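S.K.: pasting the sequence and the predicted coordinates here, then a few questions.
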Amino acid sequence: MRVKVEKIRGGSHPSEVLVSVKTTQGEERLVVHPRSLREGDTLEIGYPINQESSNYLVELPRETISGSWRVWVPAELVS
């Protein structure tokens, strides 16, 4: 499964890129390897851990800048 992200800028290392994920609580940012992005705007995730209404609890492949591994995202951002 994949979640839609937005590329913010390159990371501090050439093999990094900073992306943002829109969550139900706002935006979360994380640093990932550029090859983990497909079509430049989706990031691979595992199967959603939980569903509540039209939101999914997903685990990201890397820890966010704020320290989260799991975030609630709107279901329309997951494919």
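M.R.: Received it, and whenever you're ready, just let me know what you need.

S.K.: make it CA atoms for all contacts and neighbour counts henceforth
M.R.: Noted.

S.K.: quick one: neighbours of residue 39, just the number.
M.R.: Residues near residue 39, counting by other CA atoms under 10 Å, number 6.

S.K.: which parts of the helix or strand containing residue 8 are buried?
M.R.: Residue 8 belongs to strand 6-10 when elements are defined using DSSP states H and E. For strand 6-10, the neighbour count (16 or more other CA atoms under 10 Å) marks 7, 10 as buried.

S.K.: who does that strand touch, helix- and strand-wise?
M.R.: strand 17-23 (3 or more CA pairs under 8 Å, 6 or more residues apart in numbering; DSSP states H and E).

S.K.: contacting residues around the strand it packs on?
M.R.: Residues from elsewhere that reach strand 17-23 (CA atoms under 8 Å, 6 or more residues apart in numbering): 3-11, 27-34, 71-74.

S.K.: put this beside the first:
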Amino acid sequence: MAQIAVEHVEDGLHPNEVVVTIRTAENQTEEVAVDRRLVENNRLRASEVGSQHERVLVELPRETLSGS
């Protein structure tokens, strides 16, 4: 299980949900709404899919709000 640094956390639409902002390898920001139990100490738990050249590909718990 990978842990991704979270830049910002805010309440989501449901009491058990938060919206987090993460930074991609291309230095872009993405927002994703997740269960608040997946975020601890400004880290989001995600599944590691693979890695190459010091970059890690992860599968987020849900699709980002931008859809990418």
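M.R.: Arrived safely. Being a predicted model, the structure only gives us computed values, none of them experimental.

S.K.: and the TM-score between them?
M.R.: The TM-score (TM-score structural alignment, normalised by the length of structure 2) is 0.79; 66 aligned residues with a CA RMSD of 1.5 Å.

S.K.: any idea of the angle the strand holding residue 8 of structure 1 forms with strand 17-23?
M.R.: Using axes from the mean of the first three to the mean of the last three CA atoms, to 10 degrees, the direction of strand 6-10 of structure 1 lies 150 degrees away from that of strand 17-23.

S.K.: residue 37 of structure 2 belongs to a strand?
M.R.: No - with DSSP: H, G, I helix; E, B strand; the rest coil as the criterion, residue 37 of structure 2 is assigned helix and is not in a strand.

S.K.: how many other residues sit next to the equivalent of it over in structure 1?
M.R.: Here residue 37 of structure 2 is matched to residue 35 in structure 1, going by TM-score structural alignment. If you count neighbours by other CA under 10 Å, residue 35 of structure 1 ends up with 11.

S.K.: gap between residue 35 of structure 1 and residue 72 of structure 1?
M.R.: 24 Å (CA to CA, to the nearest Å).

S.K.: helix, strand or coil for residue 62 of structure 2?
M.R.: Strictly by three-state DSSP, residue 62 of structure 2 counts as coil.

S.K.: contact partners for it?
M.R.: Contacts of residue 62 of structure 2 (CA under 8 Å, 6+ apart): 32, 33, 34.

S.K.: right, I'll leave it there.
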